[in-house]
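**Student:** coords please:
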Amino acid sequence: MDVQLLIACSVMMTLMVLLPGPDWAYLIAAGTRERTILPSLAGILVGYLAVVAAVAVGVGAAVAALPWFIVVLTLAAAAYLTYLGVRVLREPPVVAAVAGGGAATADGTLVGAGAPAAASARPWVRLLQGAGVSGLNPKGLLVLVVLLPQFTDAAGSWPIPVQLAVLGLIFVGACAAVYSIVGYGARRVLRLRPSAMRVVSRVSGAAMIVLAGVLVVEQVTHLVG
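**Tutor:** Presented below is the predicted three-dimensional model:
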């Protein structure tokens, strides 16, 4: 593949990942609530890898030709984000200050001062949740189904499915880099200011619900227009 094409694709993919969306809200919530963000981050990446595989084998073109499918998928994503957001708002982490510069959750587990909070869900549950967030993320589908094919070269030496797979992996790599910073950045805030844990958690939960509403409004506007 053309090196300049790969660079242009990398820049575009990174810019798209930098735009806050459902993935950001989910990783921020994981960073403030869980012992480690790795299962949640892995779930996000697995969801996108599944979409990349589908696009590479030609499913993306079929989906792009079915506008109603995108609408259904968007509404499903909005419902799922609302569920996650309500759950975060109803079950925010409870932190109380303790000696030694740390804090403790309601069950006495130390957090802050380098000690992580107790995980609120099993790793495999968080992996599945992350896969659901990214697999249903309309922004990710827009990038992989609509934008990605524009960077392929029909005259190139690589088959189109291989080009799509490579370009998709660039997008997944950008997600891994950016979302690691987002998730661990949220954890850093928690360590420096444990009292901010509840605030950040509530903001991320509310952000999921707001994003869900925006997705629904965009689809309704598009259908009416």
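**Student:** going forward, measure contacts and count neighbours with C-alpha atoms only.
**Tutor:** OK.
**Student:** against which helices or strands is the biggest helix by length in the chain packed?
**Tutor:** Looking across the chain with DSSP state H, the single longest helix is helix 160-192. For helix 160-192, the packing partners by 3 or more CA pairs under 8 Å, 6 or more residues apart in numbering; DSSP states H and E come out as helix 3-18, helix 22-33, helix 38-56, helix 196-224.
**Student:** one more, please, to line up against the first structure:
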Amino acid sequence: MDSATLLSFLALDFLLVCVPGADWAYAIAAGLGGRSVGWAVAGLVAGYALHTALAAAGLAVLVAGSPALLTALTVVGAGYLVWLGWGVLRRPAVPDAGETVAAQSGLRVFGRGAAISGLNPKGLLLYLSVLPQFLAVRGARLPVPAQTAVLGLLHMACCAAVYLAVGLLARAVLGARPAAARAVTRTSGAAMLGIGAFLLVERLATL
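**Tutor:** I've put the predicted structure just below:
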């Protein structure tokens, strides 16, 4: 793989990561809910580490080729997003100005992030539809699994940078504005709930 290919992939991947979705919503909610942005982002990245491992091992193709397995993954992931989004809507954890709020358990925040990205079928499809376009099958110095791992690591680094910036920016800009922060948090919860419902309906409609 040459540097031009890596830069081209990174540019496209950056644009995709910058499109708001469930990951953005969770990063924003974490930024407004306490000192847990790092744990939340680490969890999101860990979920994509799972996708990278599946793709490098060739299991992603197996999952995509099994309608029943992909449907089950979609239902579980969508159901989790709906549950998490509803919880955020009911209890937006936003600090009042000047008030110190106890952060949630770091491992709990990490686990939620990993579940959101790891169970997101759109993440799996990203590895199936985008990554293969940048893999060199013939005459490459690295085997395809190694190339997949390299691109997966680039995607994880891009996610870490963007989601960390989103979470920290949300805290810095809205942390001292409780009313606006609650509105944004509820919007993030609604986004997670809506994305989960959309994924569920979209997948069940294809059956």
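**Student:** quick one on the thing from earlier: can you give me the buried ones in the longest helix of structure 1?
**Tutor:** Neighbour-count burial for helix 160-192 of structure 1 flags 160-161, 163-176, 179-180, 182-191 (criterion: 16 or more other CA atoms under 10 Å).
**Student:** tell me the angle it makes with helix 196-224.
**Tutor:** Angle of helix 160-192 of structure 1 versus helix 196-224, following axes from the mean of the first three to the mean of the last three CA atoms, to 10 degrees, is 140 degrees.
**Student:** what's the average distance of helix 160-192 of structure 1 to structure 2?
**Tutor:** By mean CA distance after the TM-score superposition for structure 1, the fitted helix 160-192 of structure 1 averages 1.1 Å away from its aligned residues in structure 2.
**Student:** circling back to that earlier point, closest one to L75 of structure 1 among the helices and strands packed on helix 160-192 of structure 1?
**Tutor:** L75 of structure 1 lies closest, by CA to CA, to one member of those: helix 196-224, at 6.3 Å.
**Student:** so that closest one versus helix 22-33, what angle?
**Tutor:** Using the same axes, to 10 degrees: helix 196-224 of structure 1 against helix 22-33 is 160 degrees.
**Student:** what packs against helix 196-224 of structure 1?
**Tutor:** helix 22-33, helix 67-90, helix 160-192.
**Student:** at 7 Å what do you get?
**Tutor:** In terms of contacts (3 or more CA pairs under 7 Å, 6 or more residues apart in numbering; DSSP states H and E), helix 196-224 of structure 1 is packed against helix 22-33, helix 67-90.
**Student:** now that helix against helix 67-90, angle please.
**Tutor:** Using the same axes, to 10 degrees: helix 196-224 of structure 1 against helix 67-90 is 160 degrees.
**Student:** looking at the helices and strands packed on helix 160-192 of structure 1, which is buried most?
**Tutor:** Across these, the average number of neighbours (mean count of other CA atoms under 10 Å) peaks for helix 22-33, which reaches a mean of 27.
**Student:** now tell me what touches that helix from outside.
**Tutor:** By CA atoms under 7 Å, 6 or more residues apart in numbering, the surrounding residues in contact with helix 22-33 of structure 1 are 37, 40-41, 93, 117, 119-120, 133-134, 137, 179, 182-184, 186-187, 190, 197, 201, 204, 207-208, 211.
**Student:** G118 of structure 2 corresponds to which position in structure 1?
**Tutor:** Matched to structure 1 by TM-score structural alignment, G118 of structure 2 sits across from G135.
**Student:** meant to ask about L135 of structure 2
**Tutor:** Using TM-score structural alignment, L135 of structure 2 sits opposite T152 in structure 1.
**Student:** between the helices and strands packed on helix 160-192 of structure 1, which one is nearest to V86 of structure 1?
**Tutor:** Per CA to CA, nearest to V86 of structure 1 of those: helix 196-224, 6.6 Å.
**Student:** quick revisit: and the helices and strands packed on helix 196-224 of structure 1 as CSV, adding distance to E218 of structure 1?
**Tutor:** Compiled in CSV, those are given as follows (distance: least, CA to CA, whole Å):
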stretch, distance to E218 of structure 1
helix 22-33, 15
helix 67-90, 10
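**Student:** what separates the match of L135 of structure 2 from A76 of structure 1, distance-wise?
**Tutor:** 30 Å (CA to CA, to the nearest Å).
**Student:** G132 of structure 1 too?
**Tutor:** G132 of structure 1 is 10 Å from A76 of structure 1, by CA to CA.
**Student:** got it, and V224 of structure 1?
**Tutor:** In terms of CA to CA, V224 of structure 1 sits 19 Å off from A76 of structure 1.
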